[in-house]
Every structure is written in structure tokens, then in C-alpha cells.
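Visitor: Pasting the sequence and the predicted coordinates here, then a few questions.
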Amino acid sequence: MKIDGQPALVTGGGSGLGAAVARALAAQGARVAVLDVNLDGAQAVAKEIGGLAQRCDITDTAQIESALDAAAAAHGPARIVMNIAGIGTAKRVVGRDGQATSLDEFERTIRVNLVGTYNMLRLSAARIAKLDPVDGERGVMVMTASVAAFDGQVGQQAYSASKGGIVSMTLPLARDLAQHLIRVNTIAPGIFLTPLLAALPQESQDSLSASIPHPKRLGDPAEFAALALQLVTNAYLNGETIRIDGALRMPPR
């Protein structure tokens, strides 16, 4: 699908990988709605790229519907949906006090990363399915997993499970939505230089970089965004999960 002129949605677009994707889409001529629970971040990115900012909690169906309505009113119905929003957690099953970890954090991580991603996808897909095809397809949807889906580290049970769920549902979603001419793909990023990692001491950044075979550095969010755009423009990419990690395979710790 050609990007120029197409309405697009980016969840988690107020910072990090989501902001990079929003900028890249806008640079290619897309009309971008930036969705984020952090409205200030969404507004900053939207102002920069000439887009629309909407506060949106992807676990809240009413907020998604409201954001979709606002984006459609401003730009037209979205055909490109980038699901980047998510949270990260790390906690051992048995704590240092010998007690079982709380179930609350596990459930919250699954709800935001997996259920929230599906929630946005199902609601936006229903709208895309009603649109007329353009160049043989109605829409393109991209989800965000993680290398932790394949080689999660100690303490990443919840995060790995949530991202593994995204990987597992990629192919069945692509098969399900094929009848509506909607493609679905997933990106599984490694360690990227997001604002969170940029705040770490240089020594810590260097240690993380040393674990990556080649190139020995943290990923640039612009590289993630470039792959996201390729998943939109290459019409034969469907039902795939693609790692982008410099050949990183995460050690146990």
C-alpha cells in the first residue's frame, strides 16, 4: 500500500519507537493520528509532524472508539494501524522474601500488551473492512512483539508471555483478515535506544551494546520505523513476525 495521503494511527506514538514510526509515516505523506496514554507526549509529536493527538488507553474500548472517531473526522478512516503501545516488567516468580510474586502485575502486563493490542486491532479492523479497496487491499496492521517472546530473561515471564501471545496470533489474524484484504504483520525488536534507555549511564548503555553481535550498538528507533514502513509498502508481506535485533539472542540474565 502506498503511504502518501493515507490516514494512519500509531498507538504509543508519544515517545520512543511509536514516535519514530509516527515521524516516518508523516515524512512519507501519511496523515497521522498519534495515540498515547500520555497526552502531553502525543501532542508534542503531533505538533512536530502536523498530526492529530488523542489520549488513548488501548485497554479501554470506549477510549479507542473515541480516538478512532476523532482520527476519522480529521483525516478520514485509517487504513494503516501501527500498534506500538506497551509496557515492560520484570519480576521473579519467588521474591527474596520467599513469597510468591503478586498476580496483579502479570495480569496487567498481559492486559496492556496482549489484550490491548488485540482490542485496538479488532476495533480498527472492523472499520477498515467497510472501506473500498485501494491497490488491491483495504488496510495494513502492524503489531509490536519483542525478542523476549523467543528468549525471555529471568523475571520476564509476564512480558515474554504477552509478547509471545502477539507472535502467536499474527498468522491466524492475517488468515482471518485476508477475506477483508487486510494484512497483519509483527515486528520483534531487540534493544533500542529509546528515551528510557538513553537515561541510563553510558556504562550501562555500553554493556548492553556489547551483547549485540553486529552492529555493536543499540538499535536506532528510525531503523524500527523503516521496517514498519516496509511492512506497509510491500504487499506480499503478510502473517510474518520479523526480528530486528542485530543478531542478538538474549542470555538468561
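Guide: Nice, thanks for sending it over.
Visitor: hey, let's count contacts and neighbours off CA atoms from now on
Guide: OK.
Visitor: quick one, helices of the stretch 1-150 of the chain?
Guide: For the stretch 1-150 of the chain, the helices defined by DSSP state H, counting those that start in this stretch occupy 16-27, 39-49, 61-75, 103-109, 116-128, 148-151.
Visitor: Quick check: which of these is buried the most?
Guide: Comparing the helices of the stretch 1-150 of the chain by mean neighbour count (mean count of other Cα atoms under 10 Å), helix 16-27 comes out on top with a mean of 24.
Visitor: Presented hereafter is structure B, for comparison with structure A:
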Amino acid sequence: MQLDHTAAIVTGAASGLGAATAAALAGRGVTVYGLDLDKAVAGANPADGVHLIPTDVTDEAQVSAAIERITGEGRPLRLAVNCAGIAPSARILSRRGPHDLDLFRTVLMVNLLGTFNVLRLAAEAMSQLDADEHGQRGLVVNTASIAAFEAQIGQIAYAASKAGVAGMTITAARDLAQFGIRVMTIAPGIVDTPMMAGFSDEVRAGLAQTVTFPRRLAEPTEYARLVLMIADHDYLNGETIRMDGALRMTAR
């Protein structure tokens, strides 16, 4: 799919995977609209060509308003990348009692419902575009995690939400095939994002040693490069790609 002179949505674009992806797409001549929460947008320094729009991805009205603005500014919306997510940790049972139900609900709302909300509304906008010579109208790339497959102790809510993202990939691809819209998912391993900044160098080095090869943390730019590769490779559809250096998470 040609990205030149198109528009893209990237959620969670104020930092981490989203910021790296937004910058990489802008570097390819894409007009990028980054959706993130108010407080994240206020403290962000986006790359040239990236326009941040304060948006809660779980809110239908806010996402619809953002897409209406994007489609009204001229360039066709061909790509949506869902990077927004949270990863709190809690066990099913602990000294404090059972897992907080509101916390579990919040993780599912942001990671799974938020992803689906942007997926469905972006797909609606893409479906109204003219198809290219190959019948394509757009691409949605979602973000799962290797925790969708072998999560660690304390990751029950995160694992459930990311397994949901991975699980809906093939169905979404089949649902949207009639409109010429591809759907792919990336499942990253341990990525050196701001979420990792609170860990000591010793802990980070220990995490890197758990990766099979290359024995280091992944870089957000590597996720961004994979998004670009998926966009360029028209035959990739309905699949979840692990980007993890062959890491298989242990129980703890």
C-alpha cells in the first residue's frame, strides 16, 4: 500500500511505541494524527508532521470527532495503528484480597475496547475511500503483546486484554476483506519504552538476558519499522507477528 500523501491515525502517540511510529510515518510523507489523553498530549514533543489530538480511545464520541476532523483535512485515511495501552500488575489473589474488579475492567476497556473502537471507526472511514489498483482501501495495525500467549504472574488483566486483541485479528481481517481493508497485529516482547524508565540498570540488564537473541531490549523504532514493513507488504493480513527476539516469558 502506498503511504505517500495519505493520512494515518496512531493512538498512544505521545510516547513510546506510538511516538516512534508516528515519527517514522511522518518521515515517509504521511500526515499523522496522534490520539492520546489530554495530560499526555500536554507534555509531548511530537515530530514534524505529527498532529496530536487529545482523545480517549474508549470514548466513541471523541474518536468519531477526531476521525471527522482527519477526513475533513484532505488526505485519505489509509492507516490506523493502535498503540494506546496500560499494563498495571495485580494477582488474582493476594494479601489484600481478590483482584480489584474495576482495575480488571479498566485494563480491558483501554487495551481491548479502545483498540476495537478505533478499529471499527477507522475502518468505516476507510471503506468510503476509492480503492487502489489492487482493491486496497486501508490497513489497521493493532498492538498485542507476547503476554497474550505466556503472561507472567500478576499479568492476568493485561494478558486477557492482549489475548483479545490477538484473537480478533483474523476475524477482523475476514470481516473487512470485502472493503479492501487489511488487519494485522504486532505482539512485542520487552521494549525500551518510558514504561521501563523506572527500572534500574541492573533490572533492565537482567530482562535483556532473558531474550534469546539479540540479547537486549527492543527499541520502539523497531516496532515502527515493522509497521512500515506491514504497510509495504500487501500480502500480510489476519496475522499476529511476534517481535520478541524469540523470548518466551517464564512465570516470573
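Guide: Here it is on my side, so go on. Nothing here was measured: the structure is a model prediction, and the numbers come from that model.
Visitor: So which of the helices of the stretch 1-150 of the first structure is nearest Leu227 of the first structure?
Guide: Comparison of these against Leu227 of the first structure by Cα to Cα identifies helix 16-27 as nearest, at 9.4 Å.
Visitor: coming back round to it: and the helices of the stretch 1-150 of the first structure as TSV, adding distance to Arg55 of the first structure?
Guide: Below are those laid out as TSV (distance: least, Cα to Cα, whole Å):
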stretch	distance to Arg55 of the first structure
helix 16-27	14
helix 39-49	5
helix 61-75	7
helix 103-109	19
helix 116-128	13
helix 148-151	28
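Visitor: Nearest to Ser168 of the first structure, out of those?
Guide: With Cα to Cα as the measure, helix 148-151 is the member of the helices of the stretch 1-150 of the first structure nearest Ser168 of the first structure (9.5 Å).
Visitor: which bit of the second structure covers that closest one?
Guide: Mapped onto the second structure using TM-score structural alignment, helix 148-151 of the first structure spans residues 147-150.
Visitor: post-alignment, the matching stretch versus the first structure, mean distance?
Guide: Its aligned residues in the first structure lie a mean 0.2 Å from stretch 147-150 of the second structure after superposition (mean Cα distance after the TM-score superposition for the first structure).
Visitor: Looking at the helices of the stretch 1-150 of the first structure, which is nearest to Ser162 of the first structure?
Guide: helix 103-109 (6.8 Å).
Visitor: What span of the second structure is that closest one aligned with?
Guide: Residues 101-107 of the second structure are matched to helix 103-109 of the first structure when aligned by TM-score structural alignment.
Visitor: Run the chain-centre distance for the matching stretch.
Guide: 19 Å (Cα atoms, centre = their mean, to the nearest Å).
Visitor: what's the answer for stretch 193-203 of the first structure, then?
Guide: 20 Å.
Visitor: Where does Ala222 of the first structure sit: helix, strand or coil?
Guide: helix (DSSP: H, G, I helix; E, B strand; the rest coil).
Visitor: could you list every residue that touches it?
Guide: Taking Cα atoms under 8 Å, 6 or more residues apart in numbering, we find Ala222 of the first structure in contact with 17, 20-21, 24.
Visitor: and of those, the nearest to Lys163 of the first structure?
Guide: For the contacts of Ala222 of the first structure, the nearest to Lys163 of the first structure is Leu17 (15.7 Å; Cα to Cα).
Visitor: Can you tell me how far the closest one is from Gln205 of the first structure?
Guide: Applying Cα to Cα, to the nearest Å, the value for Leu17 of the first structure to Gln205 of the first structure is 17 Å.
Visitor: try Met169 of the first structure
Guide: 33 Å.
Visitor: ok, and what's touching the match of helix 103-109 of the first structure?
Guide: Outside stretch 101-107 of the second structure, the residues touching it (Cα under 8 Å, 6+ apart) are 85-88, 157-158, 161.
Visitor: Which stretches in the stretch 151-252 of the second structure count as strands?
Guide: Taking DSSP state E, counting those that start in this stretch, the strands of the stretch 151-252 of the second structure run over residues 181-188, 240-243.
Visitor: mean per-residue distance, the longest one to the first structure?
Guide: Just to be clear, that refers to strand 181-188 of the second structure. Strand 181-188 of the second structure sits 0.2 Å off on average (mean Cα distance after the TM-score superposition for the first structure).
Visitor: contacting residues around that strand?
Guide: Strand 181-188 of the second structure is contacted from outside by 123, 126-127, 136-146, 148, 165-166, 169-170, 172-173, 176, 223, 230, 236-244, using Cα under 8 Å, 6+ apart.
Visitor: what inclination does it have with respect to helix 16-27?
Guide: Angle, strand 181-188 of the second structure to helix 16-27, by axes from the mean of the first three to the mean of the last three Cα atoms, to 10 degrees: 130 degrees.
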